[in-house]
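Q: Sequence and predicted structure are below.
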Amino acid sequence: ALPAPARPARAPRRAPAKEPAQAATEPATATPARTPAPDAGAGARTAVLAGIFGEILGLDAVADDEDFFASGGDSILSIQVVARARKAGLRVTAQEVFQHRTPAGLALVARGAEPPPERAGLDPVGGLPPLPIMQWFADRADASAGPAGRFFQSALVVTPPRADLASLTRAVRDLVDRHDALRLRLDRPGGVWALSVASPGAVPATVRRADARGLDGEALTALVAEESATAAARLDPAAGNVFQAVWFDRGPGAAGRLLLCVHHLAVDGVSWRTLLPDLRTAWEAAASGGAADLAAPADLAVPATSLREWAHRLLAEAHAPERLAELAHWTSLAAPDAPLAARRPDPSRDTAATQEALVLTVPEDQARVLLTELPRAYRCGAEDVLLAGLALAVVRWRDGGDPWLLVDLEGHGRHPLDGTDPSRTVGWFTTLHPVRLDLDGVDPEAAGRGGTAAGDLLKRVKEQLRAAPGQGFGHGLLRYLNARTAPALAGAARPQILFNYRGRLDPAAGQGDDRHWAHAPESAALA
């Protein structure tokens, strides 16, 4: 855990599993892009984008030539740049943020915001193949029974004092109708997983009222804990119920709480950065008494790529020659590393019921070095720095054992493919791929003391991470969506460590009027 000024985004809680609210660093190869010539409006666009960079990175001022990633940005935050630029009337893509990394550079390719697209392609309603991470989950659990049926994420936000059940219900209904994943249904004919998206309006969107009048402190926290557990128990993806909402009514003039509980099949950490702002927008429209035109960009913008279109696009991508060429890299990682304990993890024994948690808080001055100063000095991401530290810790702990380890690395999975833009699409997009961190020839004690040896270690780990083709995006495609390549990867060793860098908290969240709709103090009580 990191101190508040540098803390990763508070991922909505879920049970019982690790939290894949993920962030990635800069791409394996940042292809230099041709820079257009400046035009008359470039200066104004630069100023807007510099302001957006500053808001997201928590900086008072950002120079026109300041590198977003060298200043602490990551790929999840780049999605926020896209969203805020759209709100400011500019259209850029996440890939363009990677390629044109400064306000001035990005301003040269920024375009005026376009009206919501007319979806002339695949109908967003209907059946879709499970995404690779869903297939990964299907290999491990039954989504409708036992502990895995409670595989969910939750968020608890503060609602304005004038919010009431009617306006919140309308806002939730608009949210469910806008985002296809909240209308998912899981079917398992013959044990094979299949998903479908229901039409807008076909899924009842209700808000349960919990009487919290006069409650605060421990009493309110206890009620939140009770209601969040029962909300999770009501989730049933096989019945098309992947979303629950509970309003904690604290009475007239008091700020309430709103709990959103979503089955993990329908949401990931990045999704909340779309859902929560959209919830606020929908409620403000409902509370104003006006008819909300949800197709208008000022209200809830239509995701450029539907969940169903994305799923089918991934299915095609899994058979592309460029992806098939990656198979040799992934099969080269099939050998297991040495056990981390007296025995290897046993899926029949080491389950969610026996897991434990350890939380350590890094002092603020060290966090600043880890997340900002070292990435800037070595032109890498915070994830590279943290993984270098992890690799060093494991090798030192083994004390003369194997100098390398396998790690499963999570990514946000929203890498735009040709003709797609999933930046605002809600769903479980997480990618998971193995990386081999090899410290052979590194003196662990010298690297642990810092200095040149530590810098060399960081550069080595950075290069090894960059060796993964396409940031690891293709591994799940070949493992789960291509019947010809899947057998070659099915028997590979399962890494004993899963690493997930959650990204940074938006420094502006919860300030000023934003204290309403910010994460509530009782969030730690969520089931």
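A: Noted; the coordinates are in hand. Predicted model only: the values in this text are computed from it and were never measured.

Q: Only C-alpha atoms from now on, for both contacts and neighbour counts.
A: OK.

Q: all helices of the stretch 251-400 of the chain, in order?
A: Secondary structure of the stretch 251-400 of the chain (DSSP state H, counting those that start in this stretch): helices at 272-288, 307-317, 321-324, 327-331, 364-368, 374-378, 382-398.

Q: Can you name every helix or strand that the third one contacts?
A: In this structure, helix 321-324 makes packing contacts with helix 473-480, judged by 3 or more Cα pairs under 8 Å, 6 or more residues apart in numbering; DSSP states H and E.

Q: Would you mind identifying the next helix or strand past the helix it packs on?
A: Next helix or strand after helix 473-480 toward the C-terminus (DSSP states H and E): helix 486-490.

Q: Tell me the gap between that next one and the middle of its chain.
A: Relative to its chain's centre, helix 486-490 lies at 26 Å (Cα atoms, centre = their mean, to the nearest Å).

Q: other SSEs contacting it?
A: Helices and strands touching helix 486-490, by 3+ Cα pairs under 8 Å, 6+ apart, are helix 327-331, helix 473-480.

Q: and with 6 Å instead?
A: Under the contact criterion of 3 or more Cα pairs under 6 Å, 6 or more residues apart in numbering; DSSP states H and E, helix 486-490 touches helix 473-480.

Q: another structure for you, compare them:
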Amino acid sequence: MTTEIPFTYAQQLLLGLEYAVPGRVLNPSLIVRGAYRVAHEIDIGVLRQAVDDLVARHDALRTTVSRDPDGVIRARVHDAVPGRLLVHDVDDEDAFLAMATEMPYPPDEPPLLWVHMGRCADGTSLLVIVTHHVVSDAWSLTLLARDLSDAYTARLRGGPPLDSGVLSYAEVAADDHSPAWERTITDALPYWKDRLTGVADLALPVPTPGRRGEQHTRRFTVPAALWRRLGEVARRRRTTPFPLLLTAFAAAVWAGRREAVVPIITAGRKPSEWYTAGFMLNLLWLRLTAGDPGDLDELSRRADAECRAAYRHDVPLLRVLPEAPDLTASIFDPSEIVERTFPVFQLIPKSPFAPAAGDPALLLTPVPEERQPAPVMPLHLLWSMRVDEEVTGIVTYEAEMFGGDWVAEKIGAFLSALERLADA
């Protein structure tokens, strides 16, 4: 049995891109994935039960999204769907990771969760968890890894399976239209109308205007000593390193400009929704100004103030866009040739989730990001900073629009700006 459910505000925003450019979202390449190494033996039968438990717990994974013959895109949740565990014998680990990232994952074939288990020659295993992006996001992925470990531990040791006592994704979508949330949104709209008026004119010119095509990825590392110094500066200012990273990004990518508009990705979740898998992220559009573009200290303090104000008014972008119609037209522009864009920035912190069991029976060690092929993103340029044991930058970009030399130059400028901020 299937039931049609409403879309969250975040999904409606994502699907706006699909209506503007069909195939941009409802395609089998738009995924999020995480790869983990398991050094101990895995009971495949128990792992298969744990994957089933995961699908039963999170209704987003049992949800399919498709376009009906009348052209309307609908979401339908399936009451019962078995999990999908794919077992492989692995000779070439890099080839396995590439296969797990690049194979097709249709958004209309439930469940929208694929778990690849690769049995390696050295006796270890690789687990790759894949979900379609239309029903999941990076926050969900770390949650699913935690829940998979917990489900496996419970099944192996005879404990109760994972319960379904989390807020369902359908309930989150329904709560988007609750009176309390509606009041919060309405109160925030005047702030965004003031901040976003005229921002479409501030889009960044694309170095080489062109069509969407092949995406490339460039990775880099922030030296540990530099990261420690940035942390000390942030503590002195009673803030976090995020405004410093944002300042360096704006100074590098928007070099020499007195004003920059930077969309940043947030988790888009209330505390009650932390344990619910689904696509709920949000975009906050930060308008950064500087009297002197070369004064990074001034720019960083303004960035800090802008971040604080934006987060106080963190409401769904879909509801904000009617206050900025020129920005709406820019975001959903169906033109084939892209001439201007807004590079997107995000910070990916260390996962807040840990297995509930003190001694989990499934120990998942993340595979270093640089070993994993980057999934396709529905953005022209996405600049991510991942904070874990080390701080890694991941720049995913349209190769025809942003050449490798341009990206390398911006990465160098970004690291140089961080050095200057650390000396402040």
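A: Here it is on my side, so go on. Just so you know, these numbers come straight off a predicted model, no measurement behind them.

Q: Superposed, what's their TM-score?
A: Remark: TM-score between the superposed chains equals 0.73 [TM-score structural alignment, normalised by the length of the second structure]; 357 aligned residues with a Cα RMSD of 3.4 Å.

Q: Out of the helices of the stretch 251-400 of the first structure, flag the one nearest W193 of the first structure.
A: helix 307-317 (13.7 Å; Cα to Cα).

Q: quick one: the closest one to the second structure mean distance?
A: Compared with the second structure after fitting, helix 307-317 of the first structure deviates on average by 1.7 Å (mean Cα distance after the TM-score superposition for the first structure).

Q: Could you give me the buried positions within that helix?
A: L307, R308, E309, W310, A311, H312, L314, L315, E317 (16 or more other Cα atoms under 10 Å).

Q: same deal with stretch 184-203 of the first structure?
A: Those would be L184, R185, L186, D187, L195, S196, V197, A198, P200, V203, for stretch 184-203 of the first structure by 16+ other Cα under 10 Å.

Q: ok, back up a step: taking the buried residues of helix 307-317 of the first structure together, which two end up most distant?
A: Across the buried residues of helix 307-317 of the first structure, the longest distance by Cα to Cα is 15.1 Å; it joins L307 and E317.

Q: mind listing the helices in the stretch 251-400 of the second structure by residue range?
A: Using DSSP H, counting those that start in this stretch, helices in the stretch 251-400 of the second structure cover 296-312, 317-320, 325-331.

Q: Name the nearest residue to the aligned partner of F345 of the second structure in the first structure, sequence neighbours excluded.
A: Aligned counterpart of F345 of the second structure in the first structure: F499 (TM-score structural alignment). Sequence neighbours aside, L409 is the residue nearest to F499 of the first structure in space, at 5.1 Å (criterion: Cα to Cα, 6 or more residues apart in numbering).

Q: Report the separation between the aligned residue in the second structure for the one you found and R195 of the second structure.
A: Alignment note (TM-score structural alignment): L409 of the first structure maps to I264 of the second structure. From I264 of the second structure across to R195 of the second structure, the span is 15 Å (Cα to Cα, to the nearest Å).

Q: For these two, indicate the residue with more neighbours.
A: Of the pair I264 of the second structure and R195, I264 is the one with more neighbours under other Cα atoms under 10 Å, namely 20 against 17.

Q: show me the contacts for the more buried one.
A: L283, L284, V344, F345, Q346 (Cα atoms under 6 Å, 6 or more residues apart in numbering).

Q: any idea which element M99 of the second structure lies in?
A: Secondary structure (DSSP H and E) places M99 of the second structure in helix 93-102.

Q: which residue lines up with T8 of the second structure in the first structure?
A: Under TM-score structural alignment, T8 of the second structure pairs with L131 in the first structure.

Q: what number of residues lie near that match?
A: Neighbours of L131 of the first structure (other Cα under 10 Å): 26.

Q: For it, give its distance to A166 of the first structure.
A: Relative to A166 of the first structure, L131 of the first structure is positioned 35 Å away (Cα to Cα).

Q: do A292 of the first structure as well
A: 15 Å.

Q: Between those two, point out the one with more neighbours.
A: Taking other Cα under 10 Å, A292 of the first structure and A166 do not tie; A292 has more neighbours (19 against 14).
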